[in-house]
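>>> Sequence and predicted structure are below.
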Amino acid sequence: MVMAALTGYRVRLRYKRPGEPDVWLSADVIVFAPATFDSVNSWVLGLTHHFVVGVAAEGIGKGIPIVAMPCVNAAYVQHHRFEESVAELRVMGVSVLCGGGGFVPNPPGSGKPADDPWDRALDAAAVLAGA
């Protein structure tokens, strides 16, 4: 995997079993991007049925700085739960890059992932990590 080659660490996609060693170092910062409509809402509600949501939820409890960049279309943004979830994440100390200065939702079906502001998420993470 490319990520393993870049970091020198095994990529973990599932929860480890009890007694298995943790293969990750302690995180200086977590970047959650792209954060989907489902992931953002599940995270706020504490529903950790997806591994990445569990990592982010635990990160809040561990006091790890977190940058989240939701990548959702403009129709999802109209759902009242999304706005409430983004606001709640911010209350929990998560830096949410959505709207001006972050991800700007596209009309449904017109997303271009290559054009998303990935550099802004990484820049925000560097600031939070003190780099």
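Okay, I see it. Keep in mind that this is a model prediction, so the values were computed, not measured.
>>> going forward, measure contacts and count neighbours with C-alpha atoms only.
Noted.
>>> Quick check: buried residues in stretch 8-21?
When burial is assessed from 16 or more other Cα atoms under 10 Å, stretch 8-21 yields no buried residues.
>>> just how off-centre is that stretch within its chain?
Taking Cα atoms, centre = their mean, to the nearest Å, one finds stretch 8-21 lying 19 Å from the centre of the chain it belongs to.
>>> same question, stretch 31-43
Here stretch 31-43 shows a centroid-to-chain-centroid distance of 6 Å under the convention Cα atoms, centre = their mean.
>>> Next, name the residue at the spatial heart of this protein.
Closest to where the C-alpha atoms of the chain average out (Cα atoms, centre = their mean) is Phe32, at 1.6 Å.
>>> Assumed it was part of a strand.
Yes. Judged by DSSP: H, G, I helix; E, B strand; the rest coil, Phe32 forms part of a strand.
>>> contacting residues for it?
Ala56, Ile66, Val67, Ala68, Met69 (Cα atoms under 8 Å, 6 or more residues apart in numbering).
>>> Buried among the residues you listed? Make that a PyMOL selection.
Per 16+ other Cα under 10 Å, the buried members of the contacts of Phe32 correspond to this PyMOL selection:
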select buried, resi 56+66+67+68+69
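>>> now the contacts of Phe32 as a markdown table including distance to Gly19 and secondary structure?
A markdown table is the format used below for these (distance: Cα to Cα, whole Å; DSSP: H, G, I helix; E, B strand; the rest coil):
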| residue | distance to Gly19 | secondary structure |
| --- | --- | --- |
| Ala56 | 22 | helix |
| Ile66 | 27 | strand |
| Val67 | 30 | strand |
| Ala68 | 30 | strand |
| Met69 | 33 | strand |
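>>> let's bring in a second model and compare:
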Amino acid sequence: MSEQVLYLIACAAGPAEFVDEGVRQAQARGWDVRLILNPSAARWWEPRLAELEALTGHWVRSQHRLPGERDALPKASAMLVAALSCTSLNKWGAGIADTVALGLVSEGVHLGVPVAAMPYFNRAQGARPAGARNVADLRAQGVVFLDGPDGYESHPPKQGAPASFPWHRALDVVGDLVSPTP
């Protein structure tokens, strides 16, 4: 899988603090990881952004490129949005692509790129009706949404454990999307 390019897209949800672990696990599986952070997640990493760039060997993208700038991103073999925040879920599901992170996946799924998303938010946030509608809309568009026992099960408010986010589950699914098992 060494030629496979994975866009790992992290939103401002707790596991974004540990996205380096997601990168390492993806690289161990042979992915060339291109890391895209939404602007809030990029702020969390701002003092240590050079660490992520050294880890991936690539520029970490968090803003739209300027007109006339060359696009530094190669074509994606797959995209993984992890961890997906409740806010980004609802914006994405409503068709609001106001960040490069949401713009890439909004477009990618309709260009035939396999897209998976694993959420990270608490049960109170997940109980809002908009969330269920947006998950259904994204699934109808072909996004593999990894919630529940096979993905991430929402935690009680104020009881999340972002350091133990199940990156391996999401990466298993993404691997199957590009190399389906018989």
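Done, it's in. Owing to the predicted nature of the structure, the values given are computational and were not obtained by experimental measurement.
>>> Report the TM-score for the pair.
Superposed pair, TM-score by TM-score structural alignment, normalised by the length of the first structure: 0.93. Supporting alignment: 131 aligned residues with a Cα RMSD of 1.4 Å.
>>> And the residue nearest to the centre of the first structure? What does it align with in the second structure?
Matched by TM-score structural alignment, Phe32 of the first structure corresponds to Val81 in the second structure.
>>> what are the ranges of the helices in the second structure?
19-28, 39-45, 49-56, 86-93, 100-108, 123-126, 129-140, 167-178 (DSSP state H).
>>> Out of those helices, which gets nearest to Ala76 of the second structure?
Evaluated with Cα to Cα, the helices of the second structure place helix 100-108 nearest to Ala76 of the second structure, the distance being 8.3 Å.
>>> To Leu66 of the second structure, which of the helices of the second structure lies closest?
Counting by Cα to Cα, Leu66 of the second structure lies closest to helix 100-108 out of the helices of the second structure; the figure is 11.6 Å.
>>> Just the endpoints, please. Distance across stretch 58-78 of the second structure?
17 Å (Cα to Cα, to the nearest Å).
>>> ok, residues contacting that stretch?
By Cα under 8 Å, 6+ apart, stretch 58-78 of the second structure touches 4-7, 34-39, 42, 49, 52-53, 99-101, 113-115, 174, 177-178.
>>> among the residues you listed, which ones are buried?
Buried members of the contacts of stretch 58-78 of the second structure, counted by 16+ other Cα under 10 Å: 4-7, 34-39, 42, 52, 99-101, 113-115, 174, 177.
>>> that older thread, in JSON lines, list the helices of the second structure along with distance to Gln63 of the second structure.
What follows is those, written out as JSON lines (distance: least, Cα to Cα, whole Å):
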{"stretch": "helix 19-28", "distance to Gln63 of the second structure": "18"}
{"stretch": "helix 39-45", "distance to Gln63 of the second structure": "7"}
{"stretch": "helix 49-56", "distance to Gln63 of the second structure": "14"}
{"stretch": "helix 86-93", "distance to Gln63 of the second structure": "15"}
{"stretch": "helix 100-108", "distance to Gln63 of the second structure": "6"}
{"stretch": "helix 123-126", "distance to Gln63 of the second structure": "26"}
{"stretch": "helix 129-140", "distance to Gln63 of the second structure": "23"}
{"stretch": "helix 167-178", "distance to Gln63 of the second structure": "24"}
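>>> Nearest to Pro149 of the second structure, out of those?
Nearest to Pro149 of the second structure, of all those, is helix 167-178, at 10.2 Å by Cα to Cα.
>>> buried set for stretch 77-95 of the second structure?
Buried positions in stretch 77-95 of the second structure, judged by neighbour count with 16+ other Cα under 10 Å: 77-86, 88-93.
>>> Measure how far that stretch is from the centre of its chain, please.
On Cα atoms, centre = their mean, the centre of stretch 77-95 of the second structure falls 7 Å from the chain's centre.
>>> Straight-line length of it, end to end?
End-to-end distance (Cα to Cα), stretch 77-95 of the second structure: 23 Å.
>>> repeat for stretch 146-154 of the second structure
End-to-end for stretch 146-154 of the second structure, by Cα to Cα: 11 Å.
>>> just to revisit the earlier point, need the contacts of Phe32 of the first structure in a markdown table with distance to Pro18 of the first structure, can you?
Listed next are the contacts of Phe32 of the first structure as a markdown table, based on distance: Cα to Cα, whole Å:
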| residue | distance to Pro18 of the first structure |
| --- | --- |
| Ala56 | 20 |
| Ile66 | 26 |
| Val67 | 28 |
| Ala68 | 29 |
| Met69 | 31 |
